[in-house]
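Undergrad: below is the structure, and that's it, no one-letter string:
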């Protein structure tokens, strides 16, 4: 009797509060690691909404569970606490990696800078634990002890799948990025994000289409200068230099080109624009599937940009591949700003 009374006095509510604090810390890391003051935090930003939906769901389910007066074993509450502790450990490791640079910034893993890969893995691990914790707590309402762990795992996978489907839907259902939909006819700069460079310093067809579209807009005086970004071209000249050579060969004066050749990811390129052209209006020329993520990144960095898609036509198979890849990349940026 005493043991049962003791168990009933222990609540999941502190774990729910810890989840809310966890998400506040995660969001703070998102902003601080990108050099953005937390004063610029926007609750209506999709990524922040997704972050807090998870923690608030855990807190609310914890409160409901408390007042439901269900008899839950102490060992199961300890498991919930362990899940929370592991989430916090992941955040601590992320801060440690970011502050002390324990990995070489030039090292790549799966064509991704290793620091970004490690922080992305730890962020994903932490958020997966939080989603699992939510399903773990909600599972107590159904009182199904048989295969409990497997049931929670399946629900967690379904929850994460819903997040991915939502992002995929967003990427597939964006506005058409055409010249006709631009709000104005004159911008401070045009910008070409880097893309793949093929052998003999030749831009890939996707990259070439971006360059040619930008050249057409430049000749129509939509902007006076072109920003070229991208340095991720192992064994060849950088993406930005490739675009520079291509445009010069087509008659563009070198003084009208601004070349940035150190960034290796889209987020780094948007951050570069933020750090150097924050008060300017920029027209970014890329692919439709890519512009969805670019616009969300620009919103996060409070950067004034509009987008125009290139004229490159993808096959159906490549459309599915690129949009699916962009969906996952956008979800990672929404949740963790990487």
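TA: Right, received. Where do you want to start? Since the model is a prediction, treat every value here as computed from it, not as a measurement.

Undergrad: going by C-alpha atoms from here, please, whenever you check contacts or count neighbours.
TA: OK.

Undergrad: just give the nearest non-adjacent residue to residue 289, would you?
TA: Closest residue to residue 289 apart from its sequence neighbours, by C-alpha to C-alpha, 6 or more residues apart in numbering: residue 323 at 5.6 Å.

Undergrad: the one you found against residue 173, yeah?
TA: No. Counting by C-alpha atoms under 8 Å, residue 323 stays clear of residue 173, with 10.8 Å between them.

Undergrad: between those two, who's got more neighbours?
TA: Set residue 323 next to residue 173 and count neighbours by other C-alpha atoms under 10 Å: residue 323 wins out with 20 against 11.

Undergrad: about what we covered before: okay, and the residue nearest to residue 289 sits in which element?
TA: Using DSSP states H and E, residue 323 sits within helix 316-336.

Undergrad: chain center to that helix, what's the gap?
TA: With C-alpha atoms, centre = their mean, to the nearest Å as the basis, helix 316-336 stands 10 Å off its chain's centre.

Undergrad: can you list the buried residues in whichever strand or helix holds residue 268?
TA: Take DSSP H and E as the rule and residue 268 turns out to sit in helix 266-277. Within helix 266-277, the residues that count as buried by 16 or more other C-alpha atoms under 10 Å are 266, 267, 268, 269, 270, 271, 272, 273, 274.

Undergrad: and residue 308, how many neighbours?
TA: Applying other C-alpha under 10 Å, I find that residue 308 has 24 neighbouring residues.

Undergrad: likewise for the one 10 residues further on?
TA: Taking other C-alpha under 10 Å as the neighbour definition, residue 318 ends up with a count of 11.

Undergrad: please tell me how far it sits from residue 289.
TA: 11 Å (C-alpha to C-alpha, to the nearest Å).

Undergrad: residue 244 now?
TA: For residue 244 relative to residue 289 (C-alpha to C-alpha), the value is 24 Å.

Undergrad: which strand or helix spans residue 65?
TA: helix 46-68.

Undergrad: what's the answer for residue 176, then?
TA: Going by DSSP H and E, residue 176 is not in any helix or strand.

Undergrad: ok, structure two:
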């Protein structure tokens, strides 16, 4: 009678135990990263409490207001609602006598793209005198715009104009740069814009924390290019 041989073709049980440990470690690491990101997001929002408002009566008048730049149009050709709302809010502040001069701060890193110039032109069309509008083309990032308020314009008491999600981060950065800033909340965009913007903002807040607390970039002068 022929001898029967039983062959165990399964991998050693040690391999599966190692794989489970590796998977558990990866999931735990991912979970920890997500918790840290969520904590940073909430922390920056909490730090802005009491510093921003959409009510003019709750603001303290200052000499300068800075409107933070963004693209006026999107690649498809449509008007950016965030941009338009910031222009509206800046005009509202000026007409109410809350600011005497405007700093239009945004990206003008190439001759072909000029956020401050676009904002200046639109503000003039809305009745703000050209001579009180200052352009800051070095505001490539929010941190640049905020820090340059002091290094380029000598201002430490200012009203920052943008949407709430953006203002919370800008106010946190301003505080780290030694600037006493208030935030004036521009109208938000329609709901269908929120998902894409919110995801980007969460990552921007993580970057802001690294800039401030790890790289110490608020201590580095941001001079005009």
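TA: Received the coordinates, thanks. Since the model is a prediction, treat every value here as computed from it, not as a measurement.

Undergrad: report the TM-score for the pair.
TA: With the length set by TM-score structural alignment, normalised by the length of the second structure, the two chains reach a TM-score of 0.74; 193 aligned residues with a C-alpha RMSD of 2.9 Å.

Undergrad: which helix of the second structure spans the most residues?
TA: Taking DSSP state H as the criterion, the second structure has its longest helix at helix 13-47.

Undergrad: report the central residue of the second structure.
TA: residue 166 (4.5 Å; C-alpha atoms, centre = their mean).

Undergrad: counterpart of that residue over in the first structure?
TA: Mapped onto the first structure by TM-score structural alignment, residue 166 of the second structure lines up with residue 290.

Undergrad: about what we covered before: show me what counts as buried in the helix holding residue 323 of the first structure.
TA: Result for helix 316-336 of the first structure [16+ other C-alpha under 10 Å]: buried residues 323-324, 326-336.

Undergrad: same question for stretch 151-162 of the first structure.
TA: 152, 155, 156, 159.

Undergrad: distance to residue 311 of the first structure added to those residues, as a markdown table?
TA: Converted to a markdown table, these look like this (distance: C-alpha to C-alpha, whole Å):
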| residue | distance to residue 311 of the first structure |
| --- | --- |
| 152 | 46 |
| 155 | 41 |
| 156 | 40 |
| 159 | 36 |
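
Undergrad: ok, so of those, who is nearest residue 177 of the first structure?
TA: residue 159 (30.9 Å; C-alpha to C-alpha).

Undergrad: the counterpart of the closest one in the second structure: what's it in contact with?
TA: Residue 159 of the first structure maps onto residue 32 in the second structure, with residues paired by TM-score structural alignment. Under the criterion of C-alpha atoms under 8 Å, 6 or more residues apart in numbering, the contact list for residue 32 of the second structure is empty.

Undergrad: repeat for residue 196 of the first structure
TA: Per C-alpha under 8 Å, 6+ apart, neighbours of residue 196 of the first structure: 203, 204, 206, 207, 233, 239.

Undergrad: same check on residue 156 of the second structure?
TA: Applying C-alpha under 8 Å, 6+ apart, the residues contacting residue 156 of the second structure are 149, 150, 178, 179, 180, 181.

Undergrad: likewise residue 139 of the second structure?
TA: 69, 105, 106, 107, 108, 145, 146, 148.

Undergrad: for residue 249 of the first structure, same thing?
TA: Counting by C-alpha under 8 Å, 6+ apart, residue 249 of the first structure has no contacts.

Undergrad: could you do residue 159 of the second structure as well?
TA: So residue 159 of the second structure contacts 62, 64, 65, 66, 181, 182, 183, 184 (C-alpha under 8 Å, 6+ apart).

Undergrad: wait, a helix at it?
TA: No. Read with DSSP: H, G, I helix; E, B strand; the rest coil, residue 159 of the second structure is strand and lies in no helix.

Undergrad: just to revisit the earlier point, conserved subset of the contacts of residue 196 of the first structure in the second structure?
TA: Retained contacts for the contacts of residue 196 of the first structure in the second structure, judged by both residues aligned by TM-score structural alignment, their matches' C-alpha atoms under 8 Å, are 204, 207, 239.

Undergrad: so which of those is the most crowded?
TA: residue 239 (32 neighbours).

Undergrad: please pull up the equivalent of that residue in the second structure.
TA: Using TM-score structural alignment, residue 239 of the first structure pairs with residue 115 in the second structure.

Undergrad: enumerate every residue touching that match.
TA: 69, 70, 71, 72, 105, 106, 107, 108, 137.

Undergrad: what's the most distant pair in these?
TA: Farthest pair in the contacts of residue 115 of the second structure, by C-alpha to C-alpha: 72 and 137, 15.0 Å.

Undergrad: so which of the two has more stuff around it?
TA: Each of residue 72 of the second structure and residue 137 has its neighbours counted (other C-alpha under 10 Å); residue 137 has more, 23 against 17.

Undergrad: good, wrapping up.
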